[in-house]
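Student: Test case, fold it:
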Amino acid sequence: MKEFFQMMRRFVSPYKKYLGWAVLLNLLSAVFNIFSFTLLIPILQILFKIDQRTYSFIPWGSDMGMKDIAINNFYYSVSRMIEIHGASGTLLFLGLFLAFMTMLKTSCYFASSAVMIPLRTGVVRDIRIMVYSKVMRLPLRFFSEERKGDIIARMSGDVGEVENSITSSLDMLIKNPILIVMYFGTLLVTSWQLTLFTLLVVPGMGWVMGKVGKKLKRQSLEAQGKWSDTMTQLEETLGGLRIIKAFIAEQKMIDRFTQCSNELRDATNRVATRQALAHPMSEFLGTLLIVLVLWFGGSLILGEHSSIDAPTFIFYMVILYSVINPLKEFSKAGYNIPRGLASMERVDKILKAENPIKEIADPKVLDNLNDKIEMKNISFSYDGTRQVLKDINITIPKGKTIALVGQSGSGKSTLVDLLPRYHDIQEGEILIDGINIKELRIANLRSLIGNVNQEAILFNDSFFNNIAFGVENATMEQVIAAAKIANAHDFIMETEKGYDTNIGDRGGKLSGGQRQRVSIARAILKNPPILILDEATSALDTESERLVQEALERLMKTRTTIAIAHRLSTIKNADEICVLYEGEIVERGKHDELLAKNGYYKRLNDMQSLA
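Tutor: Model (predicted):
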């Protein structure tokens, strides 16, 4: 329960007013319920003509106890009603009053449940937004170590489990303790001997319930882990359908998913079976409690010096039976909460993940690139062991183009990822106009940089919204101008709705060249002073490459550019070409100078010429 209350402190604070109303309404519901059941005693006495005593009114300020005065004056009022209206009329009046009190009780019960709905839905919404916001702020390295399907499962299945188990239990944890305290207080006032006996029996039953629910959290963690595996396989399948079909691996993937689904089913069965045990066990233990109290109370009544009469004992049993249901609900919450806490533990792996990309307290702001970019003595490793980059030194004057070439895995993409601080370097520094990028506001730094990647990353939205992505208040005229520069306007206008046409998931309705030109249009509209081109034409056919290359040349004209290229023909005109091999710059110079050196660059060029 300690973990539960810690979670409540984190997420329920904005909704304290709902908790206050819930407590008040549940308190009123319990009071009205007790008063309605109190009417059973005079009703039974009238029906069975048990009490033949004569009552007289006792002033409220007399020396008798308040409880005795209240009981005496209540019976006095009932006896007066019988004298005036008769026993039948009094029964009708008491019955109507019982119905009225029940109406008040049920109204308060409904209101107490309704007032908790905004809290439940609000807490779950807040958790979802917090997880999504944290995902947006975590570095790219976090997602290379985590499975996307697992993250999706935590945002969907786990957050849903928090809603189903923890927040739904919150209502029970507010209502049931109030009912239990009020009912036990009434039982204590009615007969302390019977209540003492009850209190001696209840803890043993609670211990039995606790033993059954002990393993539930661990089993729930296992079940949620299997759910994550299932979501991961689904995400991988949707992303790799083309390859699965090409290699005729449909049955293999079906078998793999079937095995995962069976493991999920088995884990879920274990959790559900243990949870299903809660109701019958609490029902049996509650009945056992009633039987024991019935035996003990009956023994008291049958004794010569009984402190309780038969109608009062029946009232006592009614209240005791009423307290059984809150106890059962309380035990049900004890089963539900561990499941939710197991899910919350998985969600917290995202919420509490450390972001190593820190921003200083008082960052500087740059409006433009005025002089140059400098990379000084840069070394970098992902895991702290094998160095991906070793002692890199590059200077990029404003308006110049620097090209990075080399075999796959030589560190080209890692190097350009350091400039927008997707990763932070361990040694050396990167300067823009003499200012270390770690001294700049991250949003400001990234606003200076535009990206065109090998795989055009587009969204399931219209052409307009994809091109205007990240640019506030972009007009249609600006979007069209950017599309024309990127050689994208003509094919966009050929679609049914023009710039309002939806391009499908990841731009799936477009060809590779079209996707790339939309991506370039997006970079043109952003109008950044620094441009990063990560193999932007490597996956295109000759015609598409020509159109994209034309668009890129227009985009690069007035910008400082870092271009990663496998096709050396696309970077012949670069101001400087840096050749990387195993994380080090082994050659640098212009295209013709590097060919003349007859080194690594010459070998790459010859291999592509032969190809």
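Student: can we go C-alpha only for contacts and neighbour counts from here?
Tutor: OK.
Student: Quick check: Phe4 touching Ser343?
Tutor: No. With contacts defined as CA atoms under 8 Å, Phe4 does not count as touching Ser343, sitting 11.9 Å away.
Student: Looking at the two, which has the bigger crowd around it?
Tutor: Legend: neighbour count by other CA atoms under 10 Å for Phe4 and Ser343, higher for Ser343 (26 against 16).
Student: how far away is the more buried one from Met155?
Tutor: For Ser343, the distance to Met155 (CA to CA, to the nearest Å) stands at 10 Å.
Student: What helix or strand is Ser112 located in?
Tutor: Assigned by DSSP states H and E, Ser112 belongs to helix 66-114.
Student: Alongside the first, I'd like the structure of this one:
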Amino acid sequence: MRNPNGRMSPTEIKKQLAQSDTTAIEMLRFVFGSVLKRRGLVILNVFLLTLMAVLNFVVPQFTKNIIDHALPNSQQQALYTNVIGLLIVTIFLGVVSFASTYMMQMLSQRAITELRIKTYRFILKEDYAFFQDAKTGDLMVRLTSDIGNLQMLISSNTFGIIGNIFTFVGVLIFLFIQNWQLALMVSITFPILFVTIRFFRGHIREAYSNVRYAQSKINNQLQATLTEIELIKAYTTENAETTKFESIAEESNGYSLEATKWQAIFQPLVTLINTIGTAIVLLFGSLLVMNKAMTIGDLVAYLAYVAMLQDPIRSFSMLMNVFQTAQVSYDRIKNILSYEPKILEPTTPQPFPNPLQQHIQLSNVTFDYEMGSDHALNDVSMTIPAGKTTALVGRSGSGKSTIIKLLTRFYDRSKGDILFDNIDIRTFQISDLRQHISVVSQDVTIVDGTIADNIMYGSNNTNEEAIWQAAKRADIADFIAKQPNQLATQVGERGLKLSGGQKQRLSIARALLKDAPIVILDEATAALDNESEKTIQHALDNLMVAKTAIVIAHRLSTVHKADQIIVMNDGQVAETGTHDSLLQKQGIYKRLYDAQFE
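Tutor: Predicted coordinates for the structure are as follows:
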């Protein structure tokens, strides 16, 4: 399994590049897979590119005819005919070029859109562990810039190389027929170009890999800064964060200059080699003209054809840069798409028992977050009866939240069994399991949209009356009614326009509308003051009516009424009972209770 965070050092990038030359064909198959689904348009575009090559070949002949025939013989009719022919062919060439470019852009946009959607869907389908390893800023770069780099492969310039190949082969044969000695001398520059391109290929690719690495670090820093702005302001760490960003920006600048250096050397060197070819034609062609072995028109046409030979080479050199950048981006996208999820769907899924008739049961469950680490849960067994309220209490790190993550299959246990009405949790479709569970946690997630968007989130019920009913039961209907736009009121990014209690009530309304048979309250009131807690507790009571409820709470005053209280300690079940029976045991629960009410 590959780590999806993408934060490789330049040394690691070099090792990866040394192994990734074999992925070029794989990348082309990956990128052009969508394009080839539209074979009719591709074939038509290849035909247009071939036609463009033929038209480009014809153009110099008009100039040759004018210089060699029309001018020496003062034939005005021939002059007019060749000029008009030149204009007609050039206009037709422009029309064909437009059709080809537009068609290629259409294919490119469709292919890249499909690729971006495919990658986005893949990322969202990944399990919880994937997002613990990945960096948000880096994922954003891969979905935007990296896929944008792949789009440059599917462009009119890329497909134009097909026409350029036809042009190159046809023109080279023509030049050898015209004057094989001169053509042979010009051809000497081609191996020099090949060696030059080969040499610069690795350096340019490595440079662009480092640039992508630096861009990911910048995006990660920006994302972290913007999401932690309240902490930064509260602790006045603006200068420290700016210093950190300056360091990353300077690193990025260094890598960008390195890439620019190689590009700046490469392009003029290619131009110099091409100019040497032109100089050879000018020198020896002029001597041939002086010796009457070639006409001036032949020389001018020959120079035009040599330029046509050089254009494909220039295009190939530019395409090489695009190819190198795209291959770096492909390696990064492939790195994500090759991630192997740990939470797997069952091959023959069982329907989730709705409603739950008996219980949720954990039998000898052991779990650790990383191999070789201490167990987060160690041989845990418990029974959570259906239709009752079970509270999980204990010190921080005792394993309460880990149990919730196992029940929702964010993780799979290492050993033991988790059963819903005696059916193994792994036999349910993950979506089916989670659709039957509502979670209200301390860290409320508010989507950037309206109040209605937040209440309806994850629910198929979009009926306005049902939304208002859920809002009333969550004790937030009065607040909504006072807003100018009521349910259409914008809440701001991360709910910045709402108080903590309002966010919590919105999340409760969301759970009420979902109406799942199992409700999990994970420290749902921990961040609230006593007065807000009492207000929201009524909404929570409404949420738990006729549900199988699991409540995690540090404030033991909130679990008095629970049908069952399970006390966790160091990843194990220490005590089980009701509030009164546990107080009588004079054990861990009694000590925790006394510590809170001393």
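Student: thinking again about what came up before, now do the helix holding Ser112 of structure 1: which elements does it pack against?
Tutor: When contacts are defined as 3 or more CA pairs under 8 Å, 6 or more residues apart in numbering; DSSP states H and E, helix 66-114 of structure 1 sits against helix 16-38, helix 40-48.
Student: how about 7 Å then?
Tutor: Where contact means 3 or more CA pairs under 7 Å, 6 or more residues apart in numbering; DSSP states H and E, helix 66-114 of structure 1 is packed against helix 16-38.
Student: buried ones in the helix it packs on?
Tutor: Neighbour-count burial for helix 16-38 of structure 1 flags 18-19, 22-23, 25-34, 36-38 (criterion: 16 or more other CA atoms under 10 Å).
Student: if we can go back for a sec, in structure 2, what residues pair with the very next helix or strand once past the helix holding Ser112 of structure 1?
Tutor: Remark: after helix 66-114 of structure 1, the chain's next helix or strand is helix 117-137, criterion DSSP H and E. Aligned using TM-score structural alignment, helix 117-137 of structure 1 spans residues 105-125 in structure 2.
Student: Give me the residues contacting the matching stretch.
Tutor: By CA atoms under 7 Å, 6 or more residues apart in numbering, the surrounding residues in contact with stretch 105-125 of structure 2 are Ser34, Val35, Leu143, Ile147, Gln151, Ile154, Ser155, Ser156.
Student: In JSON lines, list the residues you listed along with secondary structure.
Tutor: Shown next, in JSON lines, are these (DSSP: H, G, I helix; E, B strand; the rest coil):
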{"residue": "Ser34", "secondary structure": "coil"}
{"residue": "Val35", "secondary structure": "helix"}
{"residue": "Leu143", "secondary structure": "helix"}
{"residue": "Ile147", "secondary structure": "helix"}
{"residue": "Gln151", "secondary structure": "helix"}
{"residue": "Ile154", "secondary structure": "coil"}
{"residue": "Ser155", "secondary structure": "coil"}
{"residue": "Ser156", "secondary structure": "helix"}
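Student: Measure how buried the aligned partner of Ser13 of structure 1 in structure 2 is and give me the count.
Tutor: Matched by TM-score structural alignment, Ser13 of structure 1 corresponds to Gly33 in structure 2. Gly33 of structure 2 has 13 neighbours, counted by other CA under 10 Å.
Student: Tell me how far Gly33 of structure 2 lies from Ala553 of structure 2.
Tutor: Distance of Gly33 of structure 2 to Ala553 of structure 2, given as CA to CA: 52 Å.
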